[in-house]
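Generate a structure from the sequence data that follows.
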Amino acid sequence: MANPHTAGLYRTFVGGLGTLIVLVGLVLVPLPGPGWLIVIIGLFIISSEFHWAQRLLHFVRVNVERWTHWIMAQRLWVRWTIGAATAAFVAVIVWLTLKLTGLPGWVPDLRLFDVIGLR
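The predicted model follows:
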């Protein structure tokens, strides 16, 4: 930008918006959903103005690709075990969240919720 004052304001706005999105994503990481994706979107926004964020985004991309290739090179039982452990972790996080916040009112009254300790 031609005006240094405007360029500074723009960088501040982009940095603030990206940081806010990263923080929201980090809060959502332990919950089921796109927490990490939101973090990466926030980093992408910040990286449009800050070189350190470009390097961090590149590091994340390289390591996600490395992890994906490693998983795909494993035997089927290893992939299934990692998938089952991930599903169990997500189930525990959902259970803890519902235990702490309570079931929403629109959830039907099922005996299952008594059995797993949510009512």
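
Only C-alpha atoms from now on, for both contacts and neighbour counts.
Noted.

Show me the helices in this structure, by range?
Per DSSP state H, the chain carries helices over the ranges 4-28, 35-47, 51-73, 76-101, 111-115.

among these, which is the most enclosed?
Per residue and on average, the most neighbours among those fall to helix 35-47, with a mean of 20 (mean count of other Cα atoms under 10 Å).

Can you pull out the residues in contact with that helix?
14-15, 17-29, 53-54, 56-57 (Cα atoms under 8 Å, 6 or more residues apart in numbering).

And for Gly33, the neighbour number?
The tally of other residues near Gly33 (other Cα atoms under 10 Å) stands at 12.

For it, list the residues it contacts.
If you count contacts by Cα under 8 Å, 6+ apart, Gly33 has none.

Likewise for Gln54?
Gln54 neighbours (Cα under 8 Å, 6+ apart): 43-44, 47-48.

out of the residues you listed, who's nearest Ala85?
Leu43 (27.9 Å; Cα to Cα).

That closest one and His51: what is the separation?
As judged by Cα to Cα, to the nearest Å, Leu43 and His51 stand 11 Å apart.

One more: Val62?
17 Å.

Check Arg111 too.
Distance, Arg111 to His51, by Cα to Cα: 54 Å.

Tyr10 too?
15 Å.

Same check on Thr19?
Taken as Cα to Cα, the span from Thr19 to His51 is 15 Å.

How about Phe13?
Per Cα to Cα, Phe13 is found 16 Å from His51.

Then Arg11?
Arg11 sits 12 Å away from His51, going by Cα to Cα.

Then Ile41?
With Cα to Cα as the criterion, Ile41 and His51 are 16 Å apart.

want to put them side by side, so please do this one too:
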Amino acid sequence: MPTDQRAPGATSSSAPAGPAAQTGGAGPAASPKSSRNIRARVRALPGGWVAWRIGITVVGVAIIAGGIVLLPLPGPGWLIIFAGLGVLATEYTWAARLLTWARDQVLRWTEWLKGQPIWIRLLVGLLTLLVLVGVAAAAWYLFR
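I've put the predicted structure just below:
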């Protein structure tokens, strides 16, 4: 438990005024399992900032790669890609901007496709199926 270095009755204008300060620092912000607290502890280590950033990059890129592999399959391919961009956006401003742009593009595509005649929607579905067959054939050829 942290000790207070101030004299009894002394006040400080820089002291926190939230619930954590009133409970002696035992609020949710001071929780040792808080992600920000873990990030701060890792970054405080020598080389920790670089290690944290490399770790976030590896995890984010791996999630995005998994989403790209699952993209032609029925399922949450885009959701997984957005999750990977979300992980990268915790460290990189460019990833946050790309995530916003990608969300807007997917929403525009979805709205455009909803307004098309049924034959265009079926054609898009057929093209998606052909991509799926192509991925499956390539996987079978490479891993047989």
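
so can I have CSV of the contacts of Gln54 of the first structure showing distance to Ile93 of the first structure?
Shown next, in CSV, are these (distance: Cα to Cα, whole Å):
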residue, distance to Ile93 of the first structure
Leu43, 25
Phe44, 27
Ser47, 31
Ser48, 34
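
which two in those are spaced the farthest apart?
Checked with Cα to Cα, these reach their widest spread between Leu43 and Ser48, with 8.7 Å between them.

which residue lines up with Ala137 of the second structure in the first structure?
With TM-score structural alignment as the criterion, the equivalent of Ala137 of the second structure in the first structure is Trp95.

And Ala89 of the second structure, by the same measure?
Superposed on the first structure with TM-score structural alignment, Ala89 of the second structure falls opposite Ser47.

what does Leu99 of the second structure give?
Using TM-score structural alignment as the criterion, Leu99 of the second structure maps onto Leu57 of the first structure.

could you list every residue that touches that match?
Neighbours of Leu57 of the first structure in contact, by Cα under 8 Å, 6+ apart: 40, 43-44, 47.

do you know how far Ala73 of the first structure is from Asn63 of the first structure?
Distance of Ala73 of the first structure to Asn63 of the first structure, computed by Cα to Cα: 15 Å.

Same question for Ser48 of the first structure.
Counting by Cα to Cα, the gap from Ser48 of the first structure to Asn63 of the first structure is 21 Å.

now swap in Val90 of the first structure and tell me
22 Å.

just Val92 of the first structure next, same as before
Val92 of the first structure sits 26 Å away from Asn63 of the first structure, going by Cα to Cα.

For stretch 93-105 of the second structure, give me the average deviation versus the first structure.
Taking mean Cα distance after the TM-score superposition for the first structure, the mean distance separating stretch 93-105 of the second structure from the aligned residues in the first structure is 0.5 Å.

what's the offset of that stretch from the middle of its chain?
The chain centroid and the centroid of stretch 93-105 of the second structure are separated by 12 Å under Cα atoms, centre = their mean, to the nearest Å.

Stretch 41-50 of the second structure now?
What separates the centre of stretch 41-50 of the second structure from the centre of its chain is 21 Å, taken as Cα atoms, centre = their mean.

And for stretch 137-144 of the second structure?
With Cα atoms, centre = their mean, you get 31 Å for stretch 137-144 of the second structure.

which residue lines up with Trp119 of the second structure in the first structure?
Under the alignment (TM-score structural alignment), Trp119 of the second structure maps onto Trp77 of the first structure.

Please report how far that match lies from Arg66 of the first structure.
20 Å.

now do Asn3 of the first structure
Remark: distance between Asn3 of the first structure and Arg66 of the first structure (Cα to Cα) = 42 Å.

Likewise for Ile45 of the first structure?
For Ile45 of the first structure, the distance to Arg66 of the first structure (Cα to Cα) stands at 23 Å.

And for Thr86 of the first structure?
According to Cα to Cα, Thr86 of the first structure and Arg66 of the first structure sit 18 Å apart.
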